[in-house]
Structures are given as C-alpha cells and as structure tokens.
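K.L.:
quick one, structure for this:
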Amino acid sequence: MAKSSASERKLELTVPTWVRRPIGKASELSTVQKIIKQRQIHTICEEGRCPNRGECYAQKTASFLLMGPVCTRSCAFCQVDKGHAPMPLDADEPRKVAEAVKLLGLRYVVLTSVARDDLPDQGASWFVKTMAAIRENNPETQIEVLTADFWGGIQEAGQRNRITIVVKAKPACYNHNIETVRRLQGPVRRGAKYERSLRVLQVVKEIDATIPTKSGLMLGHGETETEVVETMTDLRAVGCDRLTIGQYLRPSLEHLPVQKYWTPEEFEHLGAIAREIGFTHVRSGPLVRSSYHAGEEI
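P.N.:
Sure, this is the predicted structure:
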C-alpha cells in the first residue's frame, strides 16, 4: 500500500470531537484484560482496537475472537493482523472462553473470529465447539455469532453447508457484516463480495427462520446516502432483522483513509430510515460497532 501523503496525515488529525472517546480508567479495564491474557485468548475489542472497549470492559463484557489473532483475508479497513500464516488452533480455546464467560458473569456473549480460509470448514465447527463449552458451564448465557462468509474459494453448496453447521447450534442471533455499499466492496473488503454476504444472511433464514439475523455498515469510505439506503433495502430483502451503522476510523496510516466523518445527526437520520424499512433493532451512531450493547437486543 502506498505511503500516506502529508496532506493525508493532516486530515487524520482533524478527527471531530464526536468520534473521540477516552479508553477508560485502568482499574475498569484490568479485570477483563487479566482474564483474557491469562488464558491466552483473544477479543475483537483489543485486536480491532474498538473505541468502546473501555466502556464495555467497565461493564465486564467482551466479544471473543476465535481461532487466533491472524486473519487469512486482507480487508483494507481492518486492524486485525494479516499477511502471514495463521496460528494452529488451540484445542483448549473453547474451554478457556467458557471459563472467561463464567468468571465475567456474562449473560450475553458475542463470538466472532478471524477468517480461516485455510481450514477445511473455515472454522464453522469451531464456533459450535465453543458454543457447546459455554453452554455446559453457563446454561443461561445467550450466544450471538458474527461469522465470516465461509466461502474461501469453494462452491456455493460448501458455503451453505458451513453456515448450516453454525445455524443448527441455535445461536441467539446470527450476524454477518456486509460492511460497505456495493460499489466499494472491492477496495474495502478484499476477498469478500456483496452478493456473497447477502447470501449468508439469506441462507440462515432458509435454514431456520426463527433465528434473528444481523448485519453492520461502516460509513466513511465515500458512500452516498442513496447507496446506504440501497444497501439497507438489500439487507431487508434477504430477511435481515437487525442493523448496526457506525463510523469507520482509520486504525493506522497503512489503512484506507477516512473520506468523510458522518455527523451524529446524519446517523440518527439513517437509523430512522432503517426502522421505517423494517429493521426490528437498529443502532446507528459514530461509535456504534457490530456487538456494541448486543445483549440489550434480546
């Protein structure tokens, strides 16, 4: 990726006040961080440098990142490590995640993962193993999954089979993020496709219509309001029930620059449109992320 120009660096310093958030007090963060680090497991809160992690840690919540911290995709917006061989699966990870859930007293857990195109089932069965371990120790805990598209260069039938593995485990919600509008999929989501992501959500509903589905959009890559509304309409057309809309924040100068900071008023406006077209749960704001306050949707 080309190095950023001086003008780009200057632009990145003009971050508006509404997307600035302090990380939080060390005393509020230490409990969750200690539990996670002692077990050598991962959260997307840390690996993705989520701006809400201080708030979430203070409330003793976290979104677990399964199958290691290295992704086999190379999306241009994402902070998660990439570009080298992923780690072997840790056979104890499901148990360790379940222990962390119990110690934190979580009633609602989000399980996500890096993309693992190197694995025969792209990690679908690993979600199920982790869900089973959590339920064994925490039977009242609800589990939301946020999966990759389970494609990995395979045929459509293979993708459906992998989605089926996870759906049959009955998550409380099945989330797959479309991330951006159709026109910007190529430069933003390398290795992913717009129609393929829509199909993930469609297939979930075909297998089990009772499971709520969810997707997320990041604004700031140069999309227009018309394109955002078109994407929301496409999501509703495949039965997507829930939507998150947030601002893309550039993790480093090696990532895509922010093209626009959408205002809180614009986010509120888009949220109202999303509700009008039929989404049952909508969170729209500059610092909203896929799993932000997810447990409040049950």
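
K.L.:
C-alpha from now on. contacts and neighbour counts both.
P.N.:
Fine.

K.L.:
residue 135: how many residues sit nearby?
P.N.:
Neighbour count of residue 135, defined by other CA atoms under 10 Å: 14.

K.L.:
quickly find the element holding it.
P.N.:
In this assignment (DSSP states H and E), residue 135 forms part of helix 124-137.

K.L.:
and the following helix or strand past that helix, what other elements does it pack with?
P.N.:
Next in sequence after helix 124-137, counting helices and strands by DSSP H and E, comes strand 142-146. Contacts of strand 142-146 with other secondary structure elements, assessed using 3 or more CA pairs under 8 Å, 6 or more residues apart in numbering; DSSP states H and E, are made with strand 108-113, strand 173-175.

K.L.:
one more, please, to line up against the first structure:
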Amino acid sequence: MSRSRKPDWLKTAPPSGERFTDIKRSLRERDLHTVCEEANCPNMGECWSGESGPGTATFMLMGDRCSRGCNFCDVETGGMEALDKEEPANVADAVADIGLDYVVLTSVDRDDLPDQGAGHFAETIREIKRRDSDILVECLIPDFRGEPDLVRKIIDAEPDVLAHNIETVDRLQWPVRDRRAGYEQSLSVLRQASRESDIFTKTSLMLGVGEYAHEVYQTLSDLRQVSTDIVTFGQYLQPSRSHLEVSEYVHPDVFDTWQRVAEEEFDFQYCASGPMVRSSYRAGELFVESQLA
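P.N.:
A predicted model of the protein is given here:
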C-alpha cells in the first residue's frame, strides 16, 4: 500500500507567489536551510505566504545532514560537517529581512558534537530576540539524548514555545525512529521543560504508521502527565520506496475526532489535527489564536 494512489484529501497545490519567492531568495543568499524544503513539506507555500494568518518558516540549524537515520524522515544521514559559526546571526538577519513575526527553529541531530549542538541552537534563539524581542520563537529540538544540562541550555535561551516530537506511540518507536531515540526519553524532555519554565510545550504525532486507537489515547494521557500544552496530528507520507511504508491513509474525520479528544477530554491548550498538518504547520497563526482565545 505504500505507493498506492493517495486519497483526494492529500492533494495540495505547488508553492508559488511573490512572498514565497522572496523567502527562498533570502535563504539562498545566506546559505540557510529550512525543514520545509529538506523534508518536502506539502504546506510550504501556505505557511511561507502567510495567506491565512501570520507567516511561518521553519529554519533547520546545523546543516542539512543528520547523525541519525529515522525511517520516516527524508533528511540525509551521515557526512556531518563543522558548524557554521555565522549561522545564528544569519538566521536572525533572514528573519528580519523576510519580516516574520513568528519563527520556528529546528535542527538535525548532531550526536557527533560534544553538546549535540545545544549551545548553537540556544545562541540562534538569543540572536533573534536581540534584534527584536517581540518576535515569537518556537524551537523544535532534538532529544539531546535526554541529558538535562543540554535541554536546560535551550530553556535558558527563553524561546516562547519549546517543542519536541514524540512522533508515534510507544510500541512503534522502532522501527519509526532511530534506535537512539525513545518514548520515555522524549517524555523526559517535555517533562523537564514544563517543570523548569513557563514556556509552552508542544509535541507531534504521525498517524498511519500502524498505531491502534487505544495506543494514541494512551500517548495523549502520557503527554498530559508531563504537562504538555500543545499537540498536533498529521498523516505520515512515505518520502521514497526506501522509507517506512504507509500503513493507512487516515480519514479526515478521524483527525477531527482526535482533536476533540485532545482538547475536550485531555484539556490540551490546543490541538491542530488533519492529514496535511505538520508539527510547525501554521504555527504562528495557531499560537496567536490560542492566546487571543
């Protein structure tokens, strides 16, 4: 079923428009990467254009090659390069040039570095805030192997939202994720952020990788036990034949049900849920809307 015809609800228009072009130009001039491009996100045009709310772009720090090899992810693995010391300033300059009011920072895993890149990540947050303290910064961080001192570096940089994706239910952590990741390890990151700060915490799950409904329900319960504020659900799409196969194309009605369960039964601050939703999908718009509410 992995390469079977996708249902109509998974079709999107190709990215276009003046703002999309301007953002791409600014990124190329500074040799910056976005997870939007590297992971072939289907919502890139909508998020970059800001047509339905505040524009959002997700910058990917520390290069475009990851030290891990998750079976769902389209980012290249191995061949790690030295960190670009100018990247934090270049990202901050790009944010100002593009005129973003909400920016998402994420990164590849850098298990090869002594601090796994936590310091570099934190410096980028600070550079953006130095230029304009009103810009909202969401950081979607690796697990840093669950090491509290490294997670604390991110907390101390004071982002507005700290996100870490648990990706799937406990039973499916492998084969979905790299063996160095793990369910309890991810929960520990979210728990620490909630206990040690007032920063909003956020996570994301993919559906369609073989999970059962009761497992998703348990995952929501576990996430609330560690005081996670925000959760998103999206459909897993196989990037290539060498990646994990799609087990099921989940109907939009099921995503609507999980949104109601998350918000009404488990009292998440908000839940974005739909086949095309990704962890940073319309992140700025959703965050602002939740605060206004």
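
K.L.:
circling back to that earlier point, how much does the helix holding residue 135 of structure 1 stray from structure 2?
P.N.:
Superposed on structure 2, helix 124-137 of structure 1 shows a mean distance of 1.2 Å to its aligned residues (mean CA distance after the TM-score superposition for structure 1).

K.L.:
got the residue ranges for the helices in the stretch 101-250 of structure 1?
P.N.:
Taking DSSP state H, counting those that start in this stretch as the test, the helices found in the stretch 101-250 of structure 1 are 124-137, 156-167, 185-188, 194-207, 225-237.

K.L.:
so what touches the last one?
P.N.:
What that stands for is helix 225-237 of structure 1. Judged by CA atoms under 8 Å, 6 or more residues apart in numbering, the contacts made with helix 225-237 of structure 1 from elsewhere in the structure are 180-182, 198, 215, 270, 273-274, 277-279.

K.L.:
let's go with 6 Å and repeat that
P.N.:
The list of residues contacting helix 225-237 of structure 1 from outside it, by CA atoms under 6 Å, 6 or more residues apart in numbering, reads residue 181.

K.L.:
in structure 2, what stretch matches it?
P.N.:
On the basis of TM-score structural alignment, helix 225-237 of structure 1 is assigned to residues 213-225 in structure 2.

K.L.:
show me which residues of the matching stretch are buried.
P.N.:
Judged by neighbour count (16 or more other CA atoms under 10 Å), stretch 213-225 of structure 2 contains these buried residues: 216, 219-221, 223-224.

K.L.:
so of the helices and strands packed on strand 142-146 of structure 1, which one's packed in deepest?
P.N.:
Most buried of these, by mean neighbour count (mean count of other CA atoms under 10 Å): strand 173-175, with a mean of 26.

K.L.:
that strand maps to which residues in structure 2?
P.N.:
With TM-score structural alignment applied, strand 173-175 of structure 1 matches the range 161-163 in structure 2.

K.L.:
average offset between the matching stretch and structure 1?
P.N.:
Averaged over the aligned pairs, stretch 161-163 of structure 2 sits 0.5 Å from structure 1 after superposition, using mean CA distance after the TM-score superposition for structure 1.

K.L.:
show me how far that stretch is from its chain's centre.
P.N.:
Stretch 161-163 of structure 2 has its average C-alpha position 9 Å from the chain's average C-alpha position, going by CA atoms, centre = their mean, to the nearest Å.

K.L.:
which residues touch the corresponding residue of structure 1 for residue 72 of structure 2?
P.N.:
Using TM-score structural alignment as the criterion, the counterpart of residue 72 of structure 2 in structure 1 is residue 77. For residue 77 of structure 1, the set of contacting residues under the criterion of CA under 6 Å, 6+ apart consists of 255-256.

K.L.:
in a helix, residue 40 of structure 2, correct?
P.N.:
No: counting by DSSP: H, G, I helix; E, B strand; the rest coil, residue 40 of structure 2 is not found in a helix; it is coil.

K.L.:
ok, the residue in structure 1 that it lines up against - how many residues close by?
P.N.:
Under the alignment defined by TM-score structural alignment, residue 40 of structure 2 is paired with residue 49 of structure 1. Around residue 49 of structure 1 there are 16 other residues, counting by other CA under 10 Å.

K.L.:
before we move on, which element is residue 24 of structure 1 in?
P.N.:
Residue 24 of structure 1 belongs to no helix or strand, assigned by DSSP H and E.

K.L.:
I'd assumed residue 54 was in contact with it.
P.N.:
Yes: at 4.7 Å, residue 24 of structure 1 and residue 54 qualify as touching, with contact defined as CA atoms under 6 Å.

K.L.:
the more surrounded of the two?
P.N.:
Comparing residue 24 of structure 1 with residue 54 by other CA under 10 Å, the one with more neighbours is residue 54, at 20 against 15.

K.L.:
what about the more buried one, distance to residue 17 of structure 1?
P.N.:
Here the criterion is CA to CA, to the nearest Å. By it, residue 54 of structure 1 lies 17 Å from residue 17 of structure 1.

K.L.:
just residue 252 of structure 1 next, same as before
P.N.:
According to CA to CA, residue 252 of structure 1 and residue 17 of structure 1 sit 19 Å apart.
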